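Asks: A structural model of the following input is requested.
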Amino acid sequence: MKITPIDINSHRFAKRMRGFDPEEVRSFLNLVSGEFERLVIENNALKEELAQIKAGLSDYKERERILKETLLTAQKLAQDIKEEARREGQLVIKEAELKGSQLLDQAARKAGQIEGMIQNLRVERDSFEARVRSAVEQHLRLLDMHRKEEDVEDRLRFMKKPTAGESA
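Replies: The predicted structure follows:
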């Protein structure tokens, strides 16, 4: 049975002989009623505060759950980003290695072509030197022959010169 301060205050006791002093009982009941009312109000306030705390706690638990989920999602996202970056890095490295290999092959082919051109130029140079040498030697022979012819002509002229007695 639930009792209220009004029940305490309005309760009437039966009178008997040699019973308690009605005024003293009334005064005590008023005192008990006031204290009981204060306790009921305090209890209600505490219940309300407890309900608010429970609601706040529930709110904090929900926030904590959301934060945990967010943290897990962020960690998963960070891990996914790291993994994607690692994969992309490996892909970039493979592409760079392939490109480097292609460039080396291309450079080797180009070096081979240049080496071939150098060989061809050397052959042409040697051929040109041989032709020039041959032409120079031929010219020297011609010059020598021409000089010999001049020497012969000079000797012949010297021999054909009239002596002092012959010219008169």
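
Asks: CA only for contacts and neighbour counts going forward, please
Replies: OK.

Asks: does residue 20 count as helix, strand or coil?
Replies: Following DSSP: H, G, I helix; E, B strand; the rest coil, we place residue 20 in the coil state.

Asks: State the number of residues packed around it.
Replies: 11 (other Cα atoms under 10 Å).

Asks: now residue 33
Replies: Each residue near residue 33 was counted by other Cα under 10 Å, and the total is 19.

Asks: Please apply the same query to residue 39.
Replies: Neighbouring residues of residue 39 were enumerated by other Cα under 10 Å; the total is 13.

Asks: so where do the strands sit in this protein?
Replies: When assigned using DSSP state E, the chain turns out to have no strands.

Asks: tell me the centre residue of it?
Replies: Most central residue of the chain, judged by C-alpha distance to the mean C-alpha position with Cα atoms, centre = their mean, is residue 85 at 6.9 Å.

Asks: Could you also give me the structure for this second sequence? I'd like to compare it with the first:
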Amino acid sequence: MTLTPVEVRHLELRRGLWGYRRSQVHRTIDEIADSFEAVWRERSELGERVHELETEVARHVELETLLRSTLVSAERAAQEMKEQARREAVVIVSEAGAEGRRLVRDAIAEKEQLLAETRRVRTIMRAALEVLSEGQERSEEDGDDEADATPPHVAEHPAARPEADRLAG
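Replies: Prediction:
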């Protein structure tokens, strides 16, 4: 039976003729010693448990610190990846814009080249038609209408007329 400090303080021992009764005093001292021993053992066990818990808390604090630093590193890496992706996107958009401008320049140059080629072909066709017209006029003057004359189906063909005539008609 464990005794509390209050019970020990209020303990009443019976008195005998020459003082307290020895057997009761010895029994009470044994009870106090047993109680003290139980408390001492419990205190020791609790001290060991406190030490274990402090070690576990230290391990958890260490783990928490590691997790925090890992989280900070992951956040930093994610931010760096976002920034790198943004920079790459800017470069891609810039390159796409440059490529688009180059394609437009090439298309404009090709258009100009085709227009120049069209003008050259028109000039050649006009010159050829003028030569044919002059040849036809000469043959009419010489009286040789049938030999050098352009057949009517060719003269009436749209390709035989100058481009300006076709556009106007």
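
Asks: residues near residue 58 of the second structure, how many?
Replies: Residue 58 of the second structure sits with 12 neighbouring residues when counted by other Cα under 10 Å.

Asks: what does it align to in the first structure?
Replies: Under the alignment (TM-score structural alignment), residue 58 of the second structure pairs with residue 58 in the first structure.

Asks: what about that match, distance to residue 64 of the first structure?
Replies: If you measure residue 58 of the first structure against residue 64 of the first structure using Cα to Cα, to the nearest Å, the figure is 10 Å.

Asks: Could you report the neighbour count for residue 60 of the first structure?
Replies: Other residues near residue 60 of the first structure come to 12 when the count uses other Cα under 10 Å.

Asks: can you pull out the helices in the second structure?
Replies: Using DSSP state H, the helices assigned to the second structure run over residues 5-9, 22-142, 145-148, 152-155, 163-168.

Asks: Any idea which of those helices gets closest to residue 15 of the second structure?
Replies: Of all those, helix 22-142 sits nearest to residue 15 of the second structure, with 9.2 Å by Cα to Cα.

Asks: Quick check: which helices or strands does the closest one pack against?
Replies: Contact analysis of helix 22-142 of the second structure by 3 or more Cα pairs under 8 Å, 6 or more residues apart in numbering; DSSP states H and E lists helix 145-148 as its packing neighbours.

Asks: and if we set it to 6 Å?
Replies: Other elements packing on helix 22-142 of the second structure under the criterion 3 or more Cα pairs under 6 Å, 6 or more residues apart in numbering; DSSP states H and E are absent; no helix or strand qualifies.
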